[in-house]
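> Sequence and predicted structure are below.
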Amino acid sequence: MQGKGLINFFVILISIACLYSLSFTFVTRKVESDAVAYAKGDPAKERAYLDSMATVDVYNLGFAKFSYQYCKERELALGLDLKGGMNVTMEISLKELISNLADNTKDENFNKALDNAEARGKDSQKDFVSLFGEEFKKLNPNGKLATFFANKDNAVNNINSNSSDADILNFLQKESGSAIDRSFNILRTRIDKFGVTSPNIQRQQGTNRILIELPGVSDEQRVRKLLQGSAKLEFWETYDNTEIFPLLENINRTLASTLKKNDAKSDTATSDSTSKDSTQAGRLASLGGTANKAKTDSLKGDSSSLALQQAKNQNPLFAVLSPNVGQGAQGQQVLGQGPVVGYVLQKDTALINSYFSSAEIKSIIPGNVKLLWSVKPVSKETKMFQLFAVKPTGLDAGPVLTGNVISDARADVDQRTNNPQVEMVMNSEGAREWRKISAAAAAANPKKAIAIVLDNTVYSAPTVQDEIANGISSITGNFTFEDTQDLANVLKAGRLPAPAKIVEEAIVGPTLGQAAIDAGINSSVIGLVVVLVFMIFYYNRAGLVANIAVVFNVFFIMGILASLGAVLTLPGIAGIVLTMGTAVDANVLIYERIREELAMGKGIRQAISDGYKHALPSILDSQITTFLVGIILYLFGTGPILGFATTLMIGIITSLFTAIFITRIIFEWMIKKDMKITVSYPWSDHTMKNANFGFFTNRKKFYGLSVALMLISVISIFTKGFSLGVDFSGGRTYTVKYEKAVNLEDVRENLNGAFGITSEVKTFGTENQLRITTPFLIDQTDDAADKQVLDKLNEGLSKIQGNSYQIVSSQKVGPTIANDIKISAIYSVIFSIIVIALYILIRFRKWQYSIAAAISIAHDAIILLGIFSLFDGILPFSLDMDQHFIAAILTVLAYSINDTVVVFDRIREYLGIHRAKDETISHVVNTAINRTLSRTIITSLTIIFVMAVLFIFGGEVIRGFSFAILIGIILGTYSSIFLAAPIFADLQGDEPEKAKELDVNTSKLKPAKA
């Protein structure tokens, strides 16, 4: 094998890289295990322990050390279905955005156009702005949009009374995108402050929606309030640090005194250390030493050390808060200037907040002092946040300006220093006020800063250098270009509020999450064992070589997922289990070709070499078609389906690498060591070796059977229809677990009475666990509607006497997003069939191959749909039509074409070399099917084994998904043998193929017997 040294190098390199990526997961699991042991069942203690470890080095490689926070950001994260938590889709209200840009006009036609556009958006794939433009033109054909949008605020964007409707719509498109970007940044900041471990937030490109995943969250109401609250942008006057430091000292003394009273055993020597030295320098030196010692011990994780405890007793505040100090002219410590009054580690911000909110401290903080945190830490390494002091002013004791005075803000570059900055433009009213405020701040000694605050968090506090007369000012500081973009977005958010509402949510309780983890692990382990045993059982020593490749394959998949920062979901685990089955396919193709070469009398070395060479085209064609489907799933899928698609694509690449290269390296090594290589046992050596079935002769019988099954399926689809999952129909779904088994009809009757509308109730796994879906208040997605639905649900559930229950998980999907998911699903299936047919056409250069493949996979899809329609409500598990089913049907199409391509490759090979006699196409096709029959059945059986394991042990959540793939594999095997190849022969025309003599190394074909 050429390039063996290079391949060995890549195997070692990839193995090291995967091991390195997975090592972070091992480290975080160890820390979290220690936290559980320390907490002894107390969640608050567990969180506190992990917070204290955030900046502590927990992973030492010798040449580098990594903190727990660094490792946590690089671990293989678990999805909501494995960990529990909350999945939310936010929709930015472009209707209100456009209304605000038009100064909230009362024009009847304008507002009617907005309402109509919102109604059409539920069933249309067009964007909201385009729909609004169409509706306005319908209602007011002679009207001009410029009439509503030509105002002072929009003039900065060159919008005036002469602007055309096209100009206005382009402006609205731009502002819509900008508003979504700003909302994204605001939501991301809120989530970061929420303290969720490994949150995921991403824009859904081409829509006005934002997807948010919050693993481990249990307080749903707090999340809803956090995400749906309107952003509040404000400008505050600030204090100088020197003005606030005496207050901090007073807080410190009060806390120390309170601790003394509460702890009778406290050391009497712990008098107030701030009074030992009356000079400012002495006090600062003492406090600085105490704070630094406390922080050093805290960073080491030594929370129980005597020094740390003494520091906390003597100076509770300054043990965790470092005052803003600097070096004076004489080298002594002096108070720093500016609005920053202290620095606190992220893990200690909650403690500081508890201090400030206590009754004793609230009573001594003046009403004209407000303490706020910075939005970001000073540096990622230390996770140190700044504490600012701002000054409430005016009659309402609030900010000096609010965000609605901003007309524009953009990231810019200082022409003198070439440093990033933000240029801010205010409207006429804001410019007048800003002139007064900036003049007063610039005249102060020292000059004052103005804090820019969003949602009570300080984004920036620039010092005002001079009076600003024209309302245009530049904000400079220690910014990166990304910082200035974020700050510009924040400033603009105050002017264009675009409310965000939750249109879809899924809440998974930790109990269900743990059950899903157990089910996923069990199915993966059992599936792996089944594959490994079967390969050794059938292929002898070559099976052992294939098993080594499968183990490497799983290792590479996990390592690559970790390195990409991917989230592992239950469908993702299903993808791994499926990949273990398909990974064997390449080995089966190779081994079957090796067996054919050995049957011709070749030596083992030559047989292996020729086996790999002849199997390669089939391997590549079959895996590329599956990979194409993975790409389509990734492009059209959302949520867990993305995890499945990612795993599937990675698995295809790694299985190709391991099957083609790693097994070859092992075989080369065995030959070099003169080890015996066997690819079968005596009993399996002749399995289907001389198969000579009349597939083509009997094709019309199978055509009739297929047409009958398709007809039954179509009738069921159009008469009975499908049970649509909540992500296709919209509504709310709840998983409810009773203490004891319940009567399904009783629960259904009670819920229908409570809701006043028919709801769907199904058992979910066990007789005491139910899946309830209701369309009640489907068009309302606000908190009030959620509460009303939940109240009605509890009303119905509680009527089952003497049987307690708990709501384990819930999911909500608005009708608009449900329609979008449906449309995407339909497009993905149609697009997959087209792409596969085009690939076959390009690869095989004959349209007959392409049409035969398209008919074959359409046959599989229709019958699978028919089974889900026909048996829904009959089989004892869910057969809902949802995103998981779409992923399953696309996987089935991929497998079906995978199988078909192998047969097509053999047909193409035989048509190219078997031309010594006047052989008909039907004869060649029938022989090709028989020669590949062993491979087809072995691969199908392998995948059926692992999917059966997934179906039995994978858990109720994906039982319908695994059932669809299991049935689809059987259908795909049937269609590739009995339909695709015979259809190709019929389309080609049954004429003799005449050409050159047979290759001497190729066996002659014999006429097939019926």
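Received, thanks.

> hey, let's count contacts and neighbours off CA atoms from now on
OK.

> following the helix or strand where Glu909 lies, which helix or strand comes up?
Glu909 is part of helix 883-913 when elements are defined by DSSP states H and E. Moving toward the C-terminus from helix 883-913, the next helix or strand (DSSP H and E) is strand 919-920.

> helices and strands around the lengthiest helix in the chain, which ones?
Looking across the chain with DSSP state H, the single longest helix is helix 510-563. Identification of packing neighbours for helix 510-563 by 3 or more CA pairs under 8 Å, 6 or more residues apart in numbering; DSSP states H and E yields helix 4-39, helix 80-83, helix 570-599, helix 640-657, helix 663-672, strand 805-813, helix 921-953.

> here comes the other one, which I'd like you to weigh against the first:
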Amino acid sequence: MLYFSRWKAILIWLAVAVTFILAAPNLIPADTLAKLPSWVPKKQMTLGLDLQGGSHILLQIDQNDLIKDRLEASRDEIRTLLRDAKIGYTGLSGSGRVVQVRVRDASQVDAAKEALKGLIAPVTSGLFGGGTITEWNQDEPEPGLLRFTMTDAGIKYRSSTALSQSIEVVDRRVNELGTTEPIVQRQGDDRIVVQVPGLQDPQRLKEILGQTAKLTFQMVDQTMPVQEAINGRPPAGSSVLYSKDDPPVPYLIENRVIVSGENLVDAQATFNSQNNEPVVSFRFDSKGATRFGQATQQNVGKLFAIILDNQVISAPQIREPILGGTGQISGNFTAQSANDLAVLLRAGALPATLTVVEERTVGPGLGQDSIQAGKIAGIIGSILVVGFMFVAYGFLGFLANVALVVHVAMIVGLLSLLGATLTMPGIAGIVLTIGMAVDSNVLIYERIREERRQGRSVIQAIDTGFSKALATIVDSNVTSFIATVVLFWLGSGPVKGFAVTFAIGILTTVFTAFTFTRLLVSIWLRRAKPKELPRAPVTFVPPGTNIPFMGVRRWTFALSTFLSIMSVVLFMTVDINYGVDFKGGSTIEVQSKSGPADIADIRGKLSELNIGDVQVQQFGSPTDVLIRVAAQEEGDNAEQSVIDKVRAELQDKYDFRRVEVVGPTVSSELATQGTIGMLVALVGILIYVWFRFEWQFAVGAIVATVHDIVMTIGFFCVTGIEFNQSSIAAILTIIGYSLNDTIVVYDRVREDLRKYKRTPMPQILNTAINETLSRTTLTAVTTILALLALVLFGGEVIRSFTLAMLFGVVFGTYSSIFIAAPLLILFKLRQAPDASEEKPVNGKPVAT
């Protein structure tokens, strides 16, 4: 185990060197990197929105809007086809998902079916025409009445097509804003994720993304006064539309579209040469220019309307034919609103309305604060862990600390290489892996000390220590990895960032602890040729410790049962403080522009807005305020209206540092995903432990883990800490940590069962726990030190996450000793021996 060939050693050192080269750009300012030669690695970690500021918006296609448009289009198509075929009809109507028409002459029914057969013809779908679907089903409920019903497959096909078109349009719109590295991605069957880093004005982004931008040029119907049409009934083929003015001005508009936005090839914000007002200049393609020229030629002196999303922008008079295919749109624009309209027109219209169902916005100031807090927490946590390792292991602790530096560099280097996004929870993941990375070294070092106490030479002890610790290291890290994979699979945004960082940390831990540390130890052995292991300044658990843990198992069972019942009762009777992730609503963090925030004034202003239940509280410093607004019953659009109202009321005196809006649709999905995530993680771990051990071990590990989950939920109930997506991440990480601890104890139990074949089970368990007590103590202390740094210095954003983690580590350590181990007795893993079996000597069993 301690022998390394020259090539193997060179490869390890090469991997370490590459790691530092990949990580180094993150320590160099971007402007300095730009000046370096092209062959120098320059890739830095991508900062998440919570660190550099920006907006995360989840858009959903309005399927009802899509169905309505398709219904209208199909109705018009039926009208055209029957007229072209000279077939008389009546009662052409559409509602819901059904269009129907009655053929007047029974002898023409077959001809009508033939004329309309294109509607029910299969439509090609899938890649390269890999499949077909039928969009409409036709039936004849009574003679002469033809009914067409839109199929589920047809709706899905139209939604998928509209989603693909919407992604292209949204991508063009976002890129037109001039933002750097925006992300526009499909999510599921009907959603689009938009992430724009460093965005200063998220409100403008939402306005641009939320507009369908269906532009049409239509004639104004001047056959009757518009007020008469409003009071009575508009003429056939015309409708009353309103302008965007305040108050809105009504217009009677002909339904016939002269030219639509599809015929635009360019649109630019410019200024009117006569009055210097902002306008939008546009240019049609050849088809649009011809149609527009013909319409203006035939209607000189009349009014025509420019309509955007069923609102009249302007209705100028045609003074002369416009034959060049160009024109201007005026309408009391500001420079920015003219530019935004030009952006919308250039990008094209959306095929359906997009609704904002989730929004998470972080201001750049809060992002910088989070980076600073993360750096401070990381430095302090690292110093505490490094100092503790040196105190616990002396020179071997120094070698572990060198490996720890390589471990962190590998995480940063791999994150940079993969282009992964570093979030604030991701920083927490790095700090947490610093605490947990030493666990593998602790396992190895404690095993080495134990082998040395049993009389092996230094080299033999070290070699055997590495060999015997390997299986435990693999088992304990695999269980944590399972929970992390589930977290990545079901998480989103910052939570997924934590999962990526933590998963990379687990993998690099195995390499640095087992491979790199082993290389360092072998070099030290070759050069120093020590006669004894280095002494540690402090011994935390004296050799030969023999605490009768199983003697109090009935008391610990009773205590845990009582606390578990109390946690369940609290969960069912006391409302847990769910965040917007799970109950919907809005969370807004604002900061006073001058002096301490006036909470009473904020509360008074918001109470007048008629936006439901509002909570206002101080958050961190006296200038920071956290506002929570309950979910709105009117749905996702109402949630966005709340933000607009609050922003309008407070933006003069307060900066908006963070905005989170989760609609009812997304919140219910997140709650379901969180529940499924915990169940999937538990089942995966159960299967793995059952595969590696016996069924008693697997069930015992799961029971102990469920105990820790219940305790953590009780902790949330008692403390009132907000329970959000990060809390699910904390619970899944606690599952991994608790199983890690339990597996270490179980691995030693399994080893002792083979060694002491006739020893009573309680004595086996006492021995195994005492043998691993030093490792359990040291690992818990290092992890707690790292988490304490996060709690005290990591900032308010992740405080609920780290507090839950801190609590979970303490109870995870407790359950490994007092719940998981005694359960093996309850499950009768080994039957009680008879009186002739061996007795313990000095509190320890005798091997047979």
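Arrived safely, thanks for sending. What you see is a predicted model, and the numbers here were worked out from it, not measured in a lab.

> any chance of the helices and strands packed on helix 510-563 of the first structure in CSV, plus distance to Val551 of the first structure and mean neighbour count?
Compiled in CSV, these are given as follows (distance: least, CA to CA, whole Å; neighbours: other CA atoms under 10 Å):
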stretch, distance to Val551 of the first structure, mean neighbour count
helix 4-39, 12, 16
helix 80-83, 23, 27
helix 570-599, 9, 25
helix 640-657, 10, 24
helix 663-672, 12, 16
strand 805-813, 35, 20
helix 921-953, 15, 22
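
> Quick one: average offset of the helix holding Glu909 of the first structure versus the second structure, please.
Between helix 883-913 of the first structure and the corresponding residues of the second structure, superposition yields a mean separation of 0.5 Å, by mean CA distance after the TM-score superposition for the first structure.

> Average offset of the longest helix of the first structure relative to the second structure?
Helix 510-563 of the first structure versus its aligned partner: 0.7 Å mean (mean CA distance after the TM-score superposition for the first structure).

> Looking for the alignment partner of Ser160 of the second structure in the first structure.
The criterion is TM-score structural alignment: under it, Ser160 of the second structure has Gly177 as its aligned partner in the first structure.

> So for that match, what's the nearest residue that isn't a sequence neighbour?
Counting by CA to CA, 6 or more residues apart in numbering, the nearest residue to Gly177 of the first structure once its immediate chain neighbours are dropped is Asn208, at 7.9 Å.

> How many residues are close by the one you found?
Residues within reach of Asn208 of the first structure, counting by other CA atoms under 10 Å, total 21.

> what sits against the corresponding residue of the second structure for it?
In the second structure, the residue equivalent to Asn208 of the first structure is Asp190, according to TM-score structural alignment. Applying CA atoms under 8 Å, 6 or more residues apart in numbering, we find Asp190 of the second structure in contact with Gln60, Ile61, Ser159, Ser160, Leu163.

> Find the helix or strand that the fourth one is a member of.
Okay, so that is Ser160 of the second structure. Secondary-structure assignment from DSSP H and E places Ser160 of the second structure in helix 152-176.

> so the longest strand anywhere in the second structure matches what in the first structure?
Of all the segments assigned as strand in the second structure under DSSP state E, the longest by residue count is strand 250-260. Aligning strand 250-260 of the second structure against the first structure (TM-score structural alignment) gives no matching residues.

> The next helix or strand after that strand - contacts with which helices or strands?
Tracing the chain past strand 250-260 of the second structure, the next element assigned as helix or strand by DSSP H and E is strand 264-271. In terms of contacts (3+ CA pairs under 8 Å, 6+ apart), strand 264-271 of the second structure is packed against strand 278-284, helix 335-347.

> can I get these in a markdown table with distance to Ala698 of the second structure and mean neighbour count?
Listed next are those as a markdown table, based on distance: least, CA to CA, whole Å; neighbours: other CA under 10 Å:
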| stretch | distance to Ala698 of the second structure | mean neighbour count |
| --- | --- | --- |
| strand 278-284 | 69 | 21 |
| helix 335-347 | 57 | 21 |
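
> Can you say which of the ones you listed is nearest to Gln632 of the second structure?
Across these, Gln632 of the second structure has its closest neighbour in helix 335-347 (29.1 Å, CA to CA).

> From the contact counts, what lies against that closest one?
With contacts defined as 3+ CA pairs under 8 Å, 6+ apart, helix 335-347 of the second structure has these neighbours: helix 152-176, strand 264-271, strand 278-284.

> now stretch 833-847 of the first structure: how far from the chain's centre is it?
Mean C-alpha position of stretch 833-847 of the first structure versus that of the full chain (CA atoms, centre = their mean, to the nearest Å) differs by 32 Å.

> Quick one: residues in contact with it.
Taking CA under 8 Å, 6+ apart as the criterion, the residues outside stretch 833-847 of the first structure that touch it are Thr625, Leu628, Tyr849, Ser850, Ile851, Ala853, Ala854, Ile857, Ala858, Leu893, Ile897, Arg908.

> Nearest to Ser99 of the first structure, out of the residues you listed: which one, please.
The nearest member of the contacts of stretch 833-847 of the first structure to Ser99 of the first structure, counting by CA to CA, is Leu628 at 43.2 Å.

> thinking again about what came up before, of the helices and strands packed on helix 510-563 of the first structure, which approaches Asn162 of the first structure most closely?
When those are compared (using CA to CA), the closest one is strand 805-813, at 42.4 Å.
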